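In: Pasting a predicted model and its sequence here:
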Amino acid sequence: MSSVNAPSLCDNEVSAEQIAALDAHLLDLDTANRLAEIFKALSDPTRLRIIGLLMEHEVCVHTLEAALSMSQSAISHQLRVLRQMNLVRFRKEGRHVYYALDDEHVELLFAQGLLHVEHG
């Protein structure tokens, strides 16, 4: 999937073979839109900080408030966005609500982005 060593495709006349080679890797519009929504959800620094906190532990909303020095309503808003995108899941225990990353794909996505930022 890496384009680091991919051949360049650029000619004045585009052949059917070139189009076929590109079509094999072209995302359909629905998939591209869903992926864009994921990246949009990840484009907020507060949401990324929340994901970073959830990388190793399930965390209660009250703990997120304290760690981020934000109000419960502000944290809840950010968590709602992450829930809607299936990036985090929650469970209730009494009056407490605990959040965790939805699955390992979220962790991998976050970790790869962080590696890229730290690399450059």
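Out: That came in fine, so what should we check first?

In: okay, CA-based contacts and neighbour counts for the rest of this
Out: Fine.

In: which parts of the lengthiest helix in the chain are buried?
Out: In the chain, taking DSSP state H as the definition, the longest helix is helix 104-119. For helix 104-119, a neighbour-count test (16 or more other Cα atoms under 10 Å) marks Val106, Glu107, Phe110 as buried.

In: Run through who's touching that helix.
Out: Contacting residues not belonging to helix 104-119 are listed as Leu48, Ile51, Gly52, Met55, Leu87, Leu101 [Cα atoms under 8 Å, 6 or more residues apart in numbering].

In: Do I have it right that the fourth one meets Leu101?
Out: Yes - here Met55 lies in contact with Leu101, judged by Cα atoms under 8 Å, at a distance of 6.9 Å.

In: Among those two, which residue is more densely surrounded?
Out: For Met55 versus Leu101, neighbours defined as other Cα atoms under 10 Å are more numerous around Leu101 (25 against 18).

In: ok, second structure coming up, stack it against the first:
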Amino acid sequence: MNESNSFLDLNANTLESLSELFTAIAAPTRLKILYLLIQRQSTVFQMAYYLQMTPSAISHQLRELRRWELVSYFKRGKYHVYFCNSHNVEIILEKSIQLIKIKKH
């Protein structure tokens, strides 16, 4: 392995933050929300309908995703319309799915 690899340069704080980020993403409900928001912008009520959950449960999960700036929203009338905040989220999920497929073979 190349000694100039940036992974080797990670300090304890960065590793802790990375672990927290992956924990935030790892919750099944948050993964469903992220996957949905990658595909389409949605209000809390739309997400609740698509995911068969209560709006309150969706809002709770969105708070954590917003904390990590993985999702954002804009106002449309009285509703907040959420969207995936970064193409990097899509890449992380896509690469993770590829790893799972490799593991199963």
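Out: Happy to help now that I have it. Just so it is clear, the model here is predicted, and its values are computed rather than measured.

In: what's the longest helix of structure 1 aligned against in structure 2?
Out: Aligning helix 104-119 of structure 1 against structure 2 (TM-score structural alignment) gives residues 87-102.

In: can you check stretch 74-89 of structure 1 too?
Out: Residues 57-72 of structure 2 are where stretch 74-89 of structure 1 aligns, with TM-score structural alignment as the criterion.

In: which residues in structure 2 form helices?
Out: Counting by DSSP H, the helices of structure 2 are 12-26, 28-39, 44-51, 55-67, 87-104.

In: Kindly provide the distance from Met70 of structure 1 to Ala6 of structure 1.
Out: Per Cα to Cα, to the nearest Å, Met70 of structure 1 is found 45 Å from Ala6 of structure 1.

In: Among those two, which residue is more densely surrounded?
Out: Taking other Cα under 10 Å, Met70 of structure 1 and Ala6 do not tie; Met70 has more neighbours (13 against 8).

In: any idea how far Gly94 of structure 1 is from that one?
Out: Counting by Cα to Cα - Met70 of structure 1 and Gly94 of structure 1 are separated by 23 Å.

In: Out of the contacts of helix 104-119 of structure 1, the closest to Ala24 of structure 1 would be?
Out: Leu87 (28.1 Å; Cα to Cα).

In: Please list all residues in contact with the closest residue to that closest one other than its chain neighbours.
Out: Leaving aside its chain neighbours, Leu87 of structure 1 sits nearest to Asp102 (5.2 Å; criterion: Cα to Cα, 6 or more residues apart in numbering). By Cα under 8 Å, 6+ apart, the residues touching Asp102 of structure 1 are Asn86, Leu87, Val88, Arg89.

In: From Tyr99 of structure 1, how far out is the third one?
Out: When Cα to Cα is the yardstick, Val88 of structure 1 and Tyr99 of structure 1 sit 7 Å from each other.

In: Please apply the same query to the second one.
Out: To Tyr99 of structure 1, Leu87 of structure 1 is 10 Å away according to Cα to Cα.

In: Can you report how many residues lie near Thr43 of structure 2?
Out: By other Cα under 10 Å, 22 other residues sit near Thr43 of structure 2.
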